[in-house]
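Peer 1: heads up, no residue letters with this:
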């Protein structure tokens, strides 16, 4: 294990992250409503932490192996989550306890969106912006950004990329060089963020709120600059914009890459040449996971809206349609924005929305959950087993598109599902042991392990009533969900350390 190489990389990444404390400090100076000292102090402290991790190990530049890649990813999220809590912990009139500071930081960075804060509207702009920024940085994964920079520092990045990118197939790259892949992901991510912010602004949000909500929308995070979340705005255009960009962000970003026009740079005879590749919208519809995502989302919208209309939950028909569509997409994509208290909606809607969050977004998206492709493969494997019972001598394969998948991939999906189910039960029992009732414990586990945010029962709106022990369990669940279980679980295997 290259311990000193790992420490050197961590130091560089923490120092890089410290720069993100400066924009909130600038906002505090601009708005003159507090928070400036906390963020300037946090910048200095985090920069020093990064320096003291890097400087003694600055000469250790060795190639990373897969094992070191997994360790760095897990340590990075733990260390970064801890460093991210520093501004909340700084002594001023908005100081949080250490546990609450850690909870808010981990929830933001993992794009979970659960919160312990009340009175968000009264917080200084610096804190309100910082929470949104945490989600934006965590949405695509700061590791992916770092992969684009690490080659400049003499560090290979493929091991980090494999450990960070969600989904059952981690070897596929959009470009030959991993650094170029990371850059392309961030270009798409940044472009979507700018477009989303502009749309919110034109719909009536202030620039500050438009940027903040764009951060958490494209990240599928769910933090808002208001206690009432999207329900703060009495404008149906705003939640519909949110629906559009949540669906876009829930799609595999490699499909965006294939569909968007892009420029290529080539070196021929010592000269640089540029040409353009024209994308195609058909790229989306040729992908089985995208088709499954659209079917699931559309079906859920129909169920929720029909139920609200039948029970006349809202007096206005348009309100039933807007709230139904928005909550269906927001919860199922694991964003967790709300326009109304969906936990008091009639019949089975709260439960079906929570269960929809188990599916989540596509692999390679910013969403949480099991991922659509895994659920799709689980379904097709179930169909294959039924066919085998009917035709014992038949030969059946599980196909993804028109391509048969190796049994290894199908087994990996089943293994992930088994680990997920077991971990869910363990976490739920731990929540119950801290004093939560069964209903709330189920909601808390789903909200944190799926990186959703709002749950059921006492955690339907926030986690303020959860005990200190429960909040630490929630943080553990958030990291498990963000790293898709195995990336973290593998570190608990003795065989991993014996390699």
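Peer 2: Right, received. Where do you want to start? In this text, all values refer to a predicted model and were calculated from it rather than measured experimentally. Numbers count the residues shown, from 1 in each chain.
Peer 1: C-alpha from now on. contacts and neighbour counts both.
Peer 2: Fine.
Peer 1: in three-state terms, label residue 264 for me.
Peer 2: strand (DSSP: H, G, I helix; E, B strand; the rest coil).
Peer 1: mind listing what it touches?
Peer 2: 274, 275, 276, 277 (CA atoms under 8 Å, 6 or more residues apart in numbering).
Peer 1: report the contact partners of the residue lying closest to the first one once chain neighbours are set aside.
Peer 2: If you skip the residues right next to it in sequence, residue 274 has residue 265 as its closest partner in space, 4.7 Å away by CA to CA, 6 or more residues apart in numbering. Contacts for residue 265 (CA under 8 Å, 6+ apart) come out as 272, 273, 274, 275.
Peer 1: ok, second structure coming up, stack it against the first:
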């Protein structure tokens, strides 16, 4: 373990993060509604902490090992979640406990979107901006941004990238150098954000709301600047724009890169994961719309389509925006939407959940096992686009799924042990582990009413979901520390 290098990198990353506290200060000064001192104090404290970690180790020049990458990622996301709570604790206009501040910070950075705050419409603009910005930075991952910078400082970044990026295809770089990969991902990310903000503005939002909601839309986050979320605007056009960009953000960003480079839309429809992702959403929209209209929840099929399609895409992509209270919908719909969040977005997207590619491979593996009952001696490789998937990848997918289910059960039981009812515990676990946000029962609208032990458990659940379980749990094994 290269402790000096790990501490040096952690210090550098904290110093980089401190710069991101400048925009909220500017927003506070523009709107003159306070909070600038809280952010200025948090900036200084974060910068000093980073300097204290970096300066004694500034001359270290060694390549990171795989273990070091895991440690840096876990330490940084944990430290960042704690540091990110500072402005919320320091700002007197937001009466919030340390537990609630940490919960809100981790929820933003992990793009979960579960909130303990209410009264957003009267909150200081700087705090609202900060929450949206947290999600935007967490969406693609500050680690990936840092990877684009670290090579210039003489530090290799491949181990960080492998530990941070979601999905089973982490080594499929879209550029020869890891720094170029990170830069390309961020260029696409920024371009989508700018386009989304412009579309929101043209649809009727003011610039503050447009930029803020573009941050959380492209990040698949779900935080809003209003208590009523997207429903505050009561605009079918704004909801349609949100659906479009949530859909794009839930797709693999490598596909966006290839489509842009080749200028061919066909790139998307030759990808099996994208086809499955699109099909799952379309089926969900059809079921939601049909059931809402059949049950007369909305008087016309156009209204059923409007609300059914928005909530389906929002929940299934793990964004968590709302234009209706889906928890009060009749029948199986609320549970179906929560279950769709388990599939989540594509690998290489900003979405949460198990990821579509794993879901697809699990389905194909299930079909193969059924066929083997009839032909036990036949060789039947799992294939995607005509190419056989290695057994190592299939084992990894099954291992992830088993660990995901086991983690879900443990968190569910812990929440119930601390007094949460079954429905709330199930949906809260799903909402945090899948980085979704809204749940059912007591957490349908807000997580502020649950007790502190439950909030800390769910904070850990959010981090586990963001780092896809393996990254965090691997450092708890004996093998990791013996290697």
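Peer 2: Thanks, I have it. For clarity, every value in this text was computed on a predicted model and none was experimentally measured.
Peer 1: rewinding a little: restricted to strands, list the contacts of residue 264 of structure 1.
Peer 2: If you go by DSSP state E, those have 274, 275, 276, 277 in strands.
Peer 1: filter these down to the buried ones.
Peer 2: Among these, not one counts as buried by 16 or more other CA atoms under 10 Å.
Peer 1: still on that earlier bit, in TSV: the contacts of residue 265 of structure 1, plus distance to residue 408 of structure 1.
Peer 2: Below are those laid out as TSV (distance: CA to CA, whole Å):
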residue	distance to residue 408 of structure 1
272	42
273	42
274	40
275	39
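Peer 1: grab the nearest non-local neighbour of residue 344 of structure 1.
Peer 2: Here the residue nearest residue 344 of structure 1, using CA to CA, 6+ apart, is residue 350, at 7.5 Å.
Peer 1: buried residues in stretch 221-235 of structure 2?
Peer 2: Buried residues in stretch 221-235 of structure 2, counted by 16+ other CA under 10 Å: 221, 222, 223, 224, 225, 226, 227, 228, 229, 230, 231.
Peer 1: you'd agree the fourth one is in a helix?
Peer 2: No. Under three-state DSSP, residue 224 of structure 2 falls outside any helix and is assigned coil.
Peer 1: and the helices in the stretch 101-250 of structure 1?
Peer 2: 125-140, 142-149, 158-164, 178-203, 207-218, 237-249 (DSSP state H, counting those that start in this stretch).
Peer 1: next: the stretch 351-483 of structure 2.
Peer 2: Under DSSP H, counting those that start in this stretch, the stretch 351-483 of structure 2 gives helices at 356-374, 391-417, 422-433, 452-466, 470-473, 478-482.
Peer 1: out of those, which one sits most buried?
Peer 2: Neighbour counts (mean count of other CA atoms under 10 Å) averaged over each of the helices of the stretch 351-483 of structure 2 peak at helix 422-433, with a mean of 25.
Peer 1: mean shift of that one relative to structure 1?
Peer 2: Following superposition, helix 422-433 of structure 2 is found to deviate from structure 1 by 0.4 Å on average (mean CA distance after the TM-score superposition for structure 1).
Peer 1: could you tell me the angle between that helix and helix 391-417?
Peer 2: Helix 422-433 of structure 2 and helix 391-417 are oriented at 140 degrees to each other (axes from the mean of the first three to the mean of the last three CA atoms, to 10 degrees).
Peer 1: no more questions from me, cheers.
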